[in-house]
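Chemist: Here is the input, now give the coordinates:
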Amino acid sequence: MKNRVLFLVLCVLLNIGIALGQSKEDSVNSEAVSKAWNLRAVSDFELAQGGKATYYKDKRNGALAVNAADKSQRDVFASAEITFEGKSGFYKPFLRTMTENDGESVYKISVNGNEIRTITNPKTKAPFERVTHDLDVIMLNTNDIVEIQSKAVTNGEIPENDGTAWSRGRWTGLDLIPKELLSNKKEFLQALLKDVVPFEENEGLLEVEAEDFHHKSNNGSPRDWYVRSKTSIVPIKDVILEDHADSASGEAYLEALPDTRVTHDDTLVKNENFFGVPGTGGTVSYKVKIQNPGTYYVWVRAYSTGSEDNGLHVGLDGEWPESGARMQWCKGKNSWTWSSAQRTKEKHCGIPQKITLNIKEKGIHYITFSMREDGFEFDKFILSKAADFRPE
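Modeler: Got it, this is the predicted structure:
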């Protein structure tokens, strides 16, 4: 009896302490916020009427857009909003937009009328490239009003009629990922890529172009993956980059930039131009469907021009096994070269066919590559169950 009374007293005291000392953030995080919200611009958002500009539904691209052919709608914001129906908590937003070669559209994200972020689309030579903007974590309460605005702009570079062509501020959706899912990378990718069609393995073989990633992040580092092609523009000033798109598969590839460590004499700065720990540098992820589980050999096609741009890591489902660390290239400089070699302390140029991933169950999985060295050029990858497989 005494023990029971003591237990009840302790519970009361504990609850009083929580009530007195718990912060608002602690209180919010105590709720089970488990659902990710993948919101589509065309179907989930309500179009605001009566403003200077009004969205129309570009159903072909699955986007909301501004009719820039109407001069009164140019350079003014259109608006769409949604009442947030999720649980109160902290969420990380990802705004999905479309680039246009006639202007770099501007976007605003607001909550209850308070602007939280302004974004400008990157410059491009090719229209309708899909971009995901990774935003900072925000607080959302049930019934908050989330508003997305964008406007048509012109860069003055493409003649049209009596002036120049204008972009239309296209955007396709907004993803809201609960903060607690961010700590578990597999759950995070599951939530973010819920509606994405996976690449499918067939008879123990899967081949994917690097630039066809499903998610990209600088992972909080000062380096990022950039698509390189005949039409892409890398937004890094005062840097001259060699272009290897002509010889790349699909005439496009990814490059880890900016590249400040080209030779061994250049300063190595950990977690800036060199990422020795897998998963700490910029990442690209791919949703895949595996029918034949087992051990897969990972092959990557890369272009290496120097001694310090030839390393990469690969992981599976948010984990970074030792078998996927320190993929290495030494041979085949200045050309696209396949490798599945792993760098070791004894063999810096790597042991061939040592990079593997053990996929234990059939179904959906997530393959993620992370930077090891900046300047790395990544064309495509292959997963093969055959130990004697060699890419052509």
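Chemist: Please make it C-alpha for all contacts and neighbour counts, starting now.
Modeler: Will do.
Chemist: didn't Leu64 look like it was pressed against Tyr56?
Modeler: Yes - if you go by C-alpha atoms under 8 Å, Leu64 and Tyr56 touch, sitting 5.8 Å apart.
Chemist: out of these two, which sits in the busier spot?
Modeler: The neighbour comparison of Leu64 against Tyr56 (other C-alpha atoms under 10 Å) goes to Leu64, with 29 against 15.
Chemist: what residues are up against the nearest residue to the more buried one once chain neighbours are set aside?
Modeler: Distances taken as C-alpha to C-alpha, 6 or more residues apart in numbering put Lys57 closest to Leu64, at 4.9 Å, once the chain neighbours are dropped. Lys57 is in contact with 42, 63-65, counting by C-alpha atoms under 8 Å, 6 or more residues apart in numbering.
Chemist: Could you save these as TSV and add columns showing distance to His133 and secondary structure?
Modeler: Below are the contacts of Lys57 laid out as TSV (distance: C-alpha to C-alpha, whole Å; DSSP: H, G, I helix; E, B strand; the rest coil):
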residue	distance to His133	secondary structure
Val42	18	helix
Ala63	15	strand
Leu64	16	strand
Ala65	17	strand
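Chemist: I'd like the structure of this one too, to check against the first:
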Amino acid sequence: MDVTSIQEAFDRVSKKQKLCYTKTQDVIDRTLHEVQAAAVTLNEIVDCIPEVRKGVLTDLQLKLTEIGPSSQVGATQKELNTTVSKYGKLLDKAFNPDIAKAHREVEFDSHLINQIIGQHFYRLGLFELGDCFVNESQEPNAAALKAPLYEMYQNLEHLRAKNLEPALNWTRKNRQTLKAKGSSLEFQLHQLQFVHILRIKGRSEALEYAKVSFSAFAAQHMSDIQRLMACLLWANRLESSPYKDLLSPSHWDVVALQFSRECRNLLGQAYESPLYVTLSAGSQALSSLLKLATVMSSKKQEWAALKQMPIEIELDKAYQFHSVFACPVSREQSTVDNPPMLMRCGHVLCKQSIQKLTKSNSRTFKCPYCPLETTATQCRQIYF
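Modeler: Below is the predicted model of the structure:
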């Protein structure tokens, strides 16, 4: 969407509207002035000679014909309507485009799509809606994630209510898997529980909890444990201690987010819903695809038949999951057989592009982007 062109069109409409108002008001004022002047003249006439009155009215009619209020206001309004109509079309094009132009005929597996939609509802915690969709679409496989996700949301509700025991039970049950991943979730939960007990039940209860819970994490989190032990000296006045940061509510939010990520990770699921990521990325790319389709349509070419996009689609960093290099010469993405190669000058081309620039490994060739020359043997493969 070109915001600049929309702003310029709006400014033109605003300017035209002000001009239309000024001209219309001027015509109304002139017309009113002539009518009032004729009325005054008629009132000043002592005798009621019809010919005199008729003459005044005739002069008024001639002046009104000369002013032409109807034609002048109509012409001004017509210009304004034309400008407003163009602006409306521009808004429709920008905010209500025909997205069918960016559509490619692709064979979809309806069962797979239904499963993705059903799982999307479960991932959002909309279990009743998910059950309804699964039943009506007759896709029982979509409910495979319901039970573990329902357990996750139940644990999150307890966690937000400052009840950490269900989440701790889950981490104990999956301790080996979490440990293999290098996760510190279980220790973070124990840390929250320790601070919570210290505030609610006091020093002795917190110390007993620390003896039971922290020994298994001494090797990896000794400095954190030492800091927590120092908190015991500030029992009942932790808010004014050097460790008051441990009372921040943000710690609970961070742990809740980490718990959600770890649960989904153990289920083999990404944190974000695949359906949400797909639709969000598609909405960002839509304007570029529509512009491409329009340009190619004007050239009587069908972009949907292309095996590779002739342009690069820019997406936010949130949708860049792995590095992709596109050769600036061939416009093709690098592959295992056609890797990116670094030249002496610092520019990078794909291997096949370099091979086309030189017929043999010893022949020098000029970089397409700078005056320096190099050979294929001097180029080195790089990894993103």
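Chemist: Just give the TM-score of the two.
Modeler: Superposed pair, TM-score by TM-score structural alignment, normalised by the length of structure 2: 0.22. Supporting alignment: 133 aligned residues with a C-alpha RMSD of 6.5 Å.
Chemist: Helix or strand next in line after the longest helix seen in structure 1, which one?
Modeler: For structure 1, the helix with the greatest residue count under DSSP state H is helix 2-21. Later in the chain than helix 2-21 of structure 1, the nearest helix or strand by DSSP states H and E is helix 24-29.
Chemist: buried sites along that next one?
Modeler: 28-29 (16 or more other C-alpha atoms under 10 Å).
Chemist: Quick check: which helices or strands does it pack against?
Modeler: strand 89-98 (3 or more C-alpha pairs under 8 Å, 6 or more residues apart in numbering; DSSP states H and E).
Chemist: Which secondary structure elements does the strand it packs on sit against?
Modeler: Under the contact definition 3+ C-alpha pairs under 8 Å, 6+ apart, strand 89-98 of structure 1 sits against helix 24-29, strand 130-134, strand 138-140, strand 171-178.
Chemist: wait, which of those is closest to Leu383 of structure 1?
Modeler: Nearest to Leu383 of structure 1 among these is strand 130-134; the distance by C-alpha to C-alpha comes to 25.9 Å.
Chemist: Out of the helices and strands packed on strand 89-98 of structure 1, which one sits most buried?
Modeler: Highest mean neighbour count of those: strand 171-178, a mean of 24 (counted as mean count of other C-alpha atoms under 10 Å).
Chemist: right, and the helix or strand after it?
Modeler: Using DSSP H and E, the helix or strand that follows strand 171-178 of structure 1 towards the C-terminus is helix 185-192.
Chemist: quick one: contacts of the next helix or strand after that following helix?
Modeler: Next in sequence after helix 185-192 of structure 1, counting helices and strands by DSSP H and E, comes strand 199-200. Under the criterion C-alpha under 8 Å, 6+ apart, residues 206, 208, 286-290 lie in contact with strand 199-200 of structure 1.
Chemist: Kindly indicate which of these lies nearest Thr118 of structure 1.
Modeler: Using C-alpha to C-alpha, the contacts of strand 199-200 of structure 1 come closest to Thr118 of structure 1 at Tyr286, 28.0 Å.
Chemist: Which strand or helix spans the residue nearest to Leu64 of structure 1?
Modeler: Per DSSP H and E: strand 55-58 holds Lys57 of structure 1.
Chemist: tell me what whatever helix or strand Arg228 of structure 1 lives in is packed against?
Modeler: Here Arg228 of structure 1 sits within strand 224-229, counting by DSSP H and E. Packed against strand 224-229 of structure 1, as judged by 3+ C-alpha pairs under 8 Å, 6+ apart, are the following elements: strand 215-217, strand 252-257, strand 283-290.
Chemist: Go again with 6 Å.
Modeler: strand 252-257 (3 or more C-alpha pairs under 6 Å, 6 or more residues apart in numbering; DSSP states H and E).
Chemist: follow-up on the earlier one: ok, which of the helices and strands packed on strand 89-98 of structure 1 comes nearest Ser79 of structure 1?
Modeler: That would be strand 171-178 among those, by C-alpha to C-alpha, at 11.4 Å.
Chemist: Check what contacts the closest one and list those residues.
Modeler: Around strand 171-178 of structure 1, the neighbours that count as contacts under C-alpha atoms under 6 Å, 6 or more residues apart in numbering are 36-41, 62-64, 91-98.
Chemist: Apart from its chain neighbours, what residue comes closest to Val73 of structure 2?
Modeler: Using C-alpha to C-alpha, 6+ apart, the nearest residue to Val73 of structure 2 is Thr24, at 5.6 Å.
Chemist: From Ala180 of structure 2, how far off is Ile225 of structure 2?
Modeler: To Ala180 of structure 2, Ile225 of structure 2 is 21 Å away according to C-alpha to C-alpha, to the nearest Å.
Chemist: The two: who's more crowded?
Modeler: Neighbour count, other C-alpha under 10 Å: between Ile225 of structure 2 and Ala180, Ile225 has more, with 18 against 8.
Chemist: Report the separation between the more buried one and Glu79 of structure 2.
Modeler: Ile225 of structure 2 is 77 Å from Glu79 of structure 2, where distance means C-alpha to C-alpha.
Chemist: circling back to that earlier point, can you confirm the residue nearest to Val73 of structure 2 is in a helix?
Modeler: Yes - Thr24 of structure 2: assigned to a helix according to DSSP: H, G, I helix; E, B strand; the rest coil.
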